[in-house]
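[1] Sequence first, then the predicted structure:
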Amino acid sequence: MAIEIGRPFPDFALPNQDGKVRKLKDFAGKWLVVYVYPKDDTPGCTIQGRSFTATKEAFSNANIEVIGLSEDDVSSHKHFCDKFSFTIDLLADPKHELLGATGTGRSEWKGTMYWDRTTYVVDPGGVLRKVYEKVDPKGHEVMVLEDIKKLQ
């Protein structure tokens, strides 16, 4: 079941592309964008990673951290980040710990199940404030930044 707006975001401890474990408490006092994407090095996911990297400074200036999340492993994330010079963290969740805890949906494409492109906005107190489901990666980062600024 999907996590409800107004409820605490699930606690997590997952490695990023460099193997450094990131936890929810690492982001205390900041807004947090957790964007779930289906698979490293695919067209839509590349657009999303590039877009959030290109706007990282604007997010940082608004006290917002952005992290990507998929079931791909650390080495896949490292390759993906290096290939496209991403400066955002991508968290590896191959056991579906956070993906399952958030209730992120799944869809089938060409016979394979993928996690739905979903974005979660968490406030500085760790409470879920907004969810975007079945996201179109083009221009999504602009909408997210504008929406968080309205919530701040």
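    In hand now; what should we look at?
[2] hey, let's count contacts and neighbours off CA atoms from now on
    OK.
[3] mind checking the SS state of the nearest residue to residue 108 once chain neighbours are set aside?
    In space, and not counting its chain neighbours, residue 108 is closest to residue 114: 6.1 Å by Cα to Cα, 6 or more residues apart in numbering. Recorded secondary structure, residue 114: strand (DSSP: H, G, I helix; E, B strand; the rest coil).
[4] Check the burial of residue 114 by counting its neighbours.
    For residue 114, the count of nearby residues is 16 (other Cα atoms under 10 Å).
[5] and if you look at residue 142?
    14.
[6] and the residue nearest to residue 108, what does it touch?
    38-39, 106-108 (Cα atoms under 8 Å, 6 or more residues apart in numbering).
[7] at 6 Å instead, please
    38, 106-107 (Cα atoms under 6 Å, 6 or more residues apart in numbering).
[8] and the comparison structure, right after this:
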Amino acid sequence: MPIPQTGDRAPDFQLQDQNGNDVKLSQFRGKNVVLYFYPKDDTPGCTREACDFRDEHSALQSAGAVVLGVSPDTTKSHQKFATKFSLPFPLLADTERQVCDAYGVWGEKSLYGRKFQGVTRATFVIDTEGKVARVWPKVKVQGHVREILQTLKGGAPTPGAEEPAPKKTAKKAAPAKKAEPRRK
């Protein structure tokens, strides 16, 4: 399925969290939801991302948001991951990949020339009415949670502004090297 875009109604779902509790997206109406999809528990990039969400969790809550992580791992795997890194938010087990499919994040990936099916790291901010307010279709972990916080604090961006254009920064010119005389 295609990735839901800004203004679309966020597909509702019900999954179990790491403690076996049923979690429905619709139960968070009235709050902003940061719904992030990640490939696998306890792997380097996913751990870094989860720990960034953990470290900024109180700021995210202060901004009126609930954080939900989703991957195809089992509730048991999620429980070990959440315990190991003291993650204070639900990790949802999408073992059948129905939610990953509904959000368009399951598909062909490539790593070291090998093609396989997996989850594309993506984040959706869902507004208080259950609509997609912002989409990051291919997340780069570094600085991502700060971007989400800026979005939450600054309000919803204009529709169609899915991914901010990279800021162009003037590079400092490197000092000119003295030409060495050519040897014959």
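    Structure's in. What do you need? In this text, all values refer to a predicted model and were calculated from it rather than measured experimentally.
[9] And the counterpart of the residue nearest to residue 108 of the first structure in the second structure, how far from residue 40 of the second structure?
    Using TM-score structural alignment, the partner of residue 114 of the first structure in the second structure is residue 118. The gap separating residue 118 of the second structure from residue 40 of the second structure is 9 Å, by Cα to Cα, to the nearest Å.
[10] Residue 137 of the second structure too?
    Residue 137 of the second structure is 17 Å from residue 40 of the second structure, by Cα to Cα.
[11] One more: residue 102 of the second structure?
    Distance from residue 102 of the second structure to residue 40 of the second structure, by Cα to Cα: 18 Å.
[12] now do residue 145 of the second structure
    Distance from residue 145 of the second structure to residue 40 of the second structure, by Cα to Cα: 18 Å.
[13] swap in residue 27 of the second structure?
    Counting by Cα to Cα, the gap from residue 27 of the second structure to residue 40 of the second structure is 25 Å.
[14] which one of those two has more residues nearby?
    Using other Cα under 10 Å, the more surrounded residue of residue 27 of the second structure and residue 40 is residue 40, with 20 against 11.
[15] Residue 56 of the first structure - how many residues pack around it?
    Residues near residue 56 of the first structure, counting by other Cα under 10 Å: 19.
[16] In the second structure, what residue corresponds to it?
    By TM-score structural alignment, residue 56 of the first structure lines up with residue 57.
[17] Past whichever strand or helix holds residue 91 of the first structure, which element shows up next along the chain?
    Element membership for residue 91 of the first structure, per DSSP states H and E: strand 89-92. Following strand 89-92 of the first structure in sequence order, the next helix or strand is helix 97-102 (DSSP H and E).
[18] what does that next one rub up against?
    So helix 97-102 of the first structure is in contact with 2-3, going by Cα under 6 Å, 6+ apart.
[19] List of residues touching the helix or strand following it?
    Sequence order places strand 106-109 as the next helix or strand after helix 97-102 of the first structure, per DSSP H and E. Residues outside strand 106-109 of the first structure that contact it (Cα under 6 Å, 6+ apart) are 113-116.
[20] one step back: I'd like to know how far the match of residue 114 of the first structure sits from residue 101 of the second structure.
    On the measure of Cα to Cα, residue 118 of the second structure and residue 101 of the second structure end up 11 Å apart.
[21] how about the strands in the first structure?
    13-15, 21-23, 31-36, 64-70, 89-92, 106-109, 112-115, 118-122, 128-132 (DSSP state E).
[22] Pull the number of nearby residues for the residue lying closest to residue 10 of the second structure once chain neighbours are set aside.
    Nearest residue to residue 10 of the second structure, sequence neighbours excluded (Cα to Cα, 6+ apart): residue 131, at 5.2 Å. Residues within reach of residue 131 of the second structure, counting by other Cα under 10 Å, total 21.
[23] can you check the one 10 residues further on too?
    Neighbour count for residue 141 of the second structure, taken as other Cα under 10 Å: 16.
[24] Noted, bye for now.
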